[in-house]
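In: here is the input, now give the coordinates:
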Amino acid sequence: MSQNSPRLDLPFIQQSQAQKHVTHNEALRKLDVIVQLSVASTGAINPPPSPDQGEVHALGAAPTGDWAGQAGKLAAWLDNAWHFVSPVSGWRAWNESQSRLIVWDGSDWADAPIATQNLKGIGISATYDETNRLSVRSSASLLSHDGQGHQLKINKANAGETASLLFQSNWTGHAEMGLSGTTGFSIKVSPDGSNWTDALSFDPASAIASGAAVQNSSDDTTPGRLMRADFGYGPGNLLGTVSANGDAPTGAVIERGTTPDGDYVRFADGTQICTATLKPTSCTASDGSLFASGTDVWTFPIAFAAGSAPVVSGSGSSTSRFMGIDAPSDLQVVYKVFSVNSDPGLHAPALTAIGRWR
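Out: Reported below is the predicted structural model:
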């Protein structure tokens, strides 16, 4: 029969043994040390000068003094002497100096393993409940990378559910962003936690933005709203082809063009200006009297609005010449160049017509 138990190494009382109480008490003493084990310190090297009865230390790799040669063992102060016990893999102890549970892994004392899978809930300085199974009360929370990037994933069961971040003040919601009942990303705001406004939403297919924060029509000039590209003007659409739907512009602000008949400018408000420098003409008279060079026609580089009568003015390009303008149509104007003095030079008259294109 073995002299000691296989797990705790407790001494057995042998058959016909004298002074059985000695063996029995030794086993009880050892049980008193290792059952409900609690150690004053771990990795201990130097014995304390005045230990308490029953005080236990988990020794380090190179203990000194009365502990010399007992590396890795448990040292218990019992009846004014140190008693040593070798821990077995799996023994647990309460670390009194650090207030934590430790376990002997066969070579050292380590933190006791903690189950982290399928926990019912976790409360960090807070209490979790069935809805908020992770509750954290803290001045801040940090989620960092593990070498490269980091993603925070919020998943929902189907498109009609919600996957969002809700921002509260004194437990009243005032802002929410995420996927709220659709697969389109949106930002909502509320003054009281009950009445909500979709401030900004993005269509998941086209990425087009909408919502109360965006213009809802071309004449929407609500202060603070974001301007839509098709309702506002910038470097990309300031110049181009002007157009309108009724009185509302639908194209560019300014349109410019050139044809063999001259240049033109159109504005979104309907104004149109045509200019041209025409072929040179000569005005001469043998007697020095008023002389007209003759009648000519200027076809506008682009037509004015049908039935309109643009205002036409011109210059003979010489101080001795002036122009006469007949009633213009929306397509052309008849003009004459006059000279008050004999002027054999060739001068190119200039004409300007101002009217409307719509």
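
In: every contact and neighbour count from this point should use C-alpha atoms.
Out: OK.

In: quick one: contacts for Ala285?
Out: Counting by C-alpha atoms under 8 Å, 6 or more residues apart in numbering, Ala285 makes contact with Phe291, Asn341, Ser342.

In: now it: how far from Glu161?
Out: Distance of Ala285 to Glu161, given as C-alpha to C-alpha, to the nearest Å: 93 Å.

In: thinking again about what came up before, and the contacts of Ala285, which are buried?
Out: Phe291, Asn341, Ser342 (16 or more other C-alpha atoms under 10 Å).

In: roughly how far is the helix or strand hosting His83 from the heart of the chain?
Out: According to DSSP states H and E, His83 maps onto strand 81-85. Distance, stretch centre to chain centre, for strand 81-85: 63 Å (C-alpha atoms, centre = their mean, to the nearest Å).

In: to compare with the earlier structure, here is another sequence to fold:
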Amino acid sequence: MPVSQNSARLNLPYLQPSQAQKHVTHNEALRQLDLIVQLSVASINATTPPAVPDQGEIHALGANPTGDWAGQGGMLAAWLDNAWHFVAPDTGWRAWDESSNQMKLWDGGTWIDPPVATQNLNGVGIATGSDATNRLSVRSPATLLSHEGAGHQLKINKASTGDTASLLFQSNWTGHAEMGLAGSTGFSIKVSPDGGSWTDALSLDPATGTASGAAIQSSADDTTTGRLMRADYGYGPGNLLGTVSENSGTPSGAVIERGTTPTGDYVRFADGTQICTATLPATDCTAVEGALFASDPAVWDFPVAFAAGSNVAISGSGGGSTRFTGFDAPTETQVTVRVLASASDATALAPTVTAIGRWF
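Out: As a prediction, the model looks like this:
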């Protein structure tokens, strides 16, 4: 079996027994070692030879180089002693790309970035250092997380209900605001003046969605400046008109309730005020009542009852300029009305009446 005259890996020429001018073979091997050991190239995927190359300058050629490099695609081209010398890279060779200041790897067909393991890393620091707690650390003006053609979610997961999954906002490494799931499954926002004492500004119940916290009105008479008004404590377009109600003397429904029954109209207010009005059947004033003339007595049933013990005030108009109304003492549900006049008047006119009191 013939003995190879070149090394198996780097194709370096061997010195042969009884070889003349052994220094030529030796120097050729040294020259190849000088080129490929600690390989550094001026460019990657080069196609056009430089006009004035430096001694020892090396280029990693692209697939279709031109000029003096024609037909040498994929080779390493080294300028030595005023001529280009070509060396074929082997799979796995590494070269420092001087043009991009990056390490490159020959994979048998092209120069690629060396593969980097990205699974189960102990930590990653981008422009800063990571540590055991902050295993991913980034120092930059901004951090971009973008979609891949559709939506995008940022997920913060915790092990159990009592743990925390949140975003913490700091100033000079002191926490001043935090939002997320802090010790529960309810979303909350906390604020702090010094990073030590914290106030729950807003908490949302995960089952009902109702809000609580220092930023929310705590009771119907809580008028603290800057607090958000609760729907069940305050009033707005959605509950200004509707059914009024109360709970132990505290309004709990709409602000104004208006209604009509067969015996008149009524208005109820959230503070408990109630006003009833009606136009009674027309009547004359022909019956003698002492020095006056009067209508027959009529009982006005209030459209809605007043509260028990309520002090009901009654007023009315007799229906004409010469008439006036008189009333017996009212109850919570009705009052007796008579129209009076100073002279007999057979004209049938309709009196109007008003009752004011409280519904609670």
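
In: can you calculate the TM-score here?
Out: The TM-score (TM-score structural alignment, normalised by the length of the first structure) is 0.93; 356 aligned residues with a C-alpha RMSD of 2.0 Å.

In: residue in the second structure paired with Ile34 of the first structure?
Out: Counting by TM-score structural alignment, Ile34 of the first structure corresponds to Ile36 in the second structure.

In: which among the contacts of Ala285 of the first structure gets closest to Ala350 of the first structure?
Out: Phe291 (18.6 Å; C-alpha to C-alpha).

In: quick one: map the closest one onto the second structure.
Out: So, by TM-score structural alignment, Phe291 of the first structure is matched to Phe293.

In: isn't that match up against Thr286?
Out: Yes - at 5.5 Å, Phe293 of the second structure counts as touching Thr286 under the criterion of C-alpha atoms under 8 Å.

In: now do the shared contacts for these two.
Out: Ser344, Asp345.

In: mind listing the helices for the first structure?
Out: 20-34 (DSSP state H).

In: and Phe269 of the second structure, what is it in contact with?
Out: Contacts of Phe269 of the second structure by C-alpha under 8 Å, 6+ apart are Val244, Val255, Ile256, Glu257.

In: got JSON lines for the residues you listed, with distance to Thr225 of the second structure and neighbour count too?
Out: Output for those, formatted as JSON lines (distance: C-alpha to C-alpha, whole Å; neighbours: other C-alpha atoms under 10 Å):
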{"residue": "Val244", "distance to Thr225 of the second structure": "27", "neighbour count": "21"}
{"residue": "Val255", "distance to Thr225 of the second structure": "22", "neighbour count": "21"}
{"residue": "Ile256", "distance to Thr225 of the second structure": "26", "neighbour count": "19"}
{"residue": "Glu257", "distance to Thr225 of the second structure": "29", "neighbour count": "18"}
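
In: closest one of the residues you listed to Gln19 of the second structure?
Out: Closest to Gln19 of the second structure, out of all of the contacts of Phe269 of the second structure and judged by C-alpha to C-alpha, is Val255, at 115.1 Å.

In: one step back: next step: the buried ones among the contacts of Ala285 of the first structure restricted to strands.
Out: Phe291 (DSSP state E).

In: what would the buried ones among the contacts of Ala285 of the first structure look like in a markdown table with distance to Trp67 of the first structure?
Out: Below are these laid out as a markdown table (distance: C-alpha to C-alpha, whole Å):
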| residue | distance to Trp67 of the first structure |
| --- | --- |
| Phe291 | 135 |
| Asn341 | 133 |
| Ser342 | 134 |
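
In: thinking again about what came up before, of the contacts of Phe269 of the second structure, just say which sits nearest to Lys155 of the second structure.
Out: Using C-alpha to C-alpha, the contacts of Phe269 of the second structure come closest to Lys155 of the second structure at Val255, 44.0 Å.

In: thinking again about what came up before, run a quick neighbour tally on the match of Ile34 of the first structure.
Out: Number of residues near Ile36 of the second structure (other C-alpha atoms under 10 Å) recorded here: 19.

In: ok, Pro65 of the second structure - contacts?
Out: Applying C-alpha under 8 Å, 6+ apart, the residues near Pro65 of the second structure are Ala46, Thr47, Thr48, Gly71, Gln72, Gly73.
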